[in-house]
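In: Next comes the sequence, and after it the predicted model I'd like to discuss.
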Amino acid sequence: MTTNLNGIDVSALQAVAQEVAATTEPAKRSARFNVKTKWENQTRSVATVSRYSIRGEEYKRHFEIAADEPLEFLGQNTAPNPQELLMAALNACLSVGYAVNAAAMGITIHSLEIETDGELDLRGVLGLDESVNPGYDEVSYVVRLHTDGSREQVEELHRTVTKTSVNYANFSKAIRMVPKLEVVEG
């Protein structure tokens, strides 16, 4: 098997997996991500990613992610809205899962596209009916995947990705939220 498949260094992937499996130190088997979002005006906000930690080490970086609502929902349509970013995050996480797991399985990906769709009931979003969920009741997605793997290998790849994808897990089961409000005076 080649050491680099789908742009993934398979040897490095295996080494990291072995190190994480062998450690008894909780910090050495975890990753933590942080995003700070500032409201700019109207429905626009900008999130900044400035750091993350993985396996007990903190790393600096800088990315900005803008969000806005469409004109029809009182925004200026200057960026994707939070729901589109949420779906993009799911799709990106699944894409990583397919690329990495396919590489580990020796499968070359020729093309991969994921399309996600969900519908919200605006009565819940606008607080008009408290019996209506403000979030999604169902989200559907289609994976369009062309590989050199057999049908059985691709089905196993799909099962592995849906079992190990962080954002698939985040979408499919509840996350315990820990809110804290800090009121800034004056």
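Out: Cool, got the structure.
In: C-alpha only now, for contacts and for neighbours.
Out: OK.
In: can you count the residues close to A103?
Out: Residue neighbour count, defined by other CA atoms under 10 Å, stands at 23 for A103.
In: What sits closest to it if chain neighbours are left out?
Out: Excluding its sequence neighbours, the residue lying closest to A103 (CA to CA, 6 or more residues apart in numbering) is L5, at 5.1 Å.
In: Could you give the number of residues near S150?
Out: Neighbour tally, S150, other CA under 10 Å: 10.
In: Next one: it from N133, what distance?
Out: Computed as CA to CA, to the nearest Å, the S150 to N133 distance reads 41 Å.
In: same question, L94
Out: 25 Å.
In: For the two, indicate the residue with more neighbours.
Out: Neighbours were counted for L94 and for N133 using other CA under 10 Å; L94 has more, 23 against 15.
In: how about that one, what does it touch?
Out: Contact analysis of L94 by CA atoms under 8 Å, 6 or more residues apart in numbering lists 161-162, 165, 167-168.
In: and here's the other structure:
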Amino acid sequence: MDRIELASFMDGLRETVSKATPEQCLEPMSGTVTQVRGFQSIARFGDVETLVDEPTVFGGTGTAPNPAEIALAGLGASIQVTMLCYAAHLSIDATDIVVKLAGALDARGFFDMSPDVPVGFYEVTADVTYKGSASEAQVAQLLDYVNRCCPVLAVFRQPMQVKLSMRQVP
């Protein structure tokens, strides 16, 4: 889809959402992550499968990204999609977007060794590069939209309730 087609597509979606009820605006998502062997698992969402593993230093086979890397990949892809969509909507020339992500997990948090050490990332950096002729003002506008409208960025930034349950099966 080129920028013109994406802009038209986005305008159509915005029009549909503007007339929809809150319930009609929800985009339900669900999937299953199944252990294959050891720390290796397969995540299935719809017809798409993704392998997840741990590095060998943590007991995995190192054949796929680990869960934290998958989370970072989701963040990077969501930033990229949000930027592409808003660039098209606002007629801003920004293409070939690359999002370089970095973060660190402290193993002391995972092993519950200190209440002062977080279990997850302390911070994540996302460095976005792109090609195009966007002005400084347009880049600032695009960054503002990404900061306000990127759904996975919101997942990283905003606390939410996760209902975790566990049950034994035969």
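Out: Arrived safely, thanks for sending. Just so we're clear, the structure is a prediction, and the values are computed from it rather than from any experiment.
In: Send over the TM-score of the superposed chains.
Out: The TM-score (TM-score structural alignment, normalised by the length of structure 2) is 0.93; 170 aligned residues with a CA RMSD of 1.7 Å.
In: before we move on, back to that, show me the contacts for the residue nearest to A103 of structure 1.
Out: Residues counted as contacts of L5 of structure 1 (CA under 8 Å, 6+ apart) are 103, 106-108.
In: residue boundaries of the helices in structure 1?
Out: 10-22, 82-104, 122-125, 151-164, 166-172 (DSSP state H).
In: Can you tell me which of these is most buried?
Out: Greatest average neighbour count among the helices of structure 1 goes to helix 82-104 (a mean of 19), per mean count of other CA atoms under 10 Å.
In: what span of structure 2 lines up against it?
Out: On structure 2, the counterpart of helix 82-104 of structure 1 by TM-score structural alignment is residues 67-89.
In: and that stretch, how far out from the chain's middle?
Out: Put simply, stretch 67-89 of structure 2 sits 5 Å off its chain's centre (CA atoms, centre = their mean, to the nearest Å).
In: Next, the mean deviation of it compared to structure 1.
Out: Taken against structure 1, stretch 67-89 of structure 2 registers an average deviation of 0.4 Å after superposition, with mean CA distance after the TM-score superposition for structure 1.
In: hang on, the earlier thing: what do we get in structure 2 for the residue nearest to A103 of structure 1?
Out: That one, L5 of structure 1, aligns with R3 by TM-score structural alignment.
In: now A88 of structure 1: how far from A103 of structure 1?
Out: Counting by CA to CA - A88 of structure 1 and A103 of structure 1 are separated by 22 Å.
In: for A92 of structure 1, same thing?
Out: 17 Å.
In: do you know how far the alignment partner in structure 2 of S140 of structure 1 is from D11 of structure 2?
Out: In structure 2, S140 of structure 1 lines up with T125, judged by TM-score structural alignment. T125 of structure 2 sits 31 Å away from D11 of structure 2, going by CA to CA.
In: Ok, G120 of structure 2 next?
Out: Distance, G120 of structure 2 to D11 of structure 2, using CA to CA: 37 Å.
In: again with M160 of structure 2
Out: Distance, M160 of structure 2 to D11 of structure 2, by CA to CA: 30 Å.
In: and if you look at P65 of structure 2?
Out: 35 Å.
In: Same question for F45 of structure 2.
Out: For F45 of structure 2 relative to D11 of structure 2 (CA to CA), the value is 27 Å.
In: Then T34 of structure 2?
Out: T34 of structure 2 is 38 Å from D11 of structure 2, by CA to CA.
In: One more: P28 of structure 2?
Out: Distance, P28 of structure 2 to D11 of structure 2, using CA to CA: 22 Å.
In: How about A20 of structure 2?
Out: A20 of structure 2 is 14 Å from D11 of structure 2, by CA to CA.
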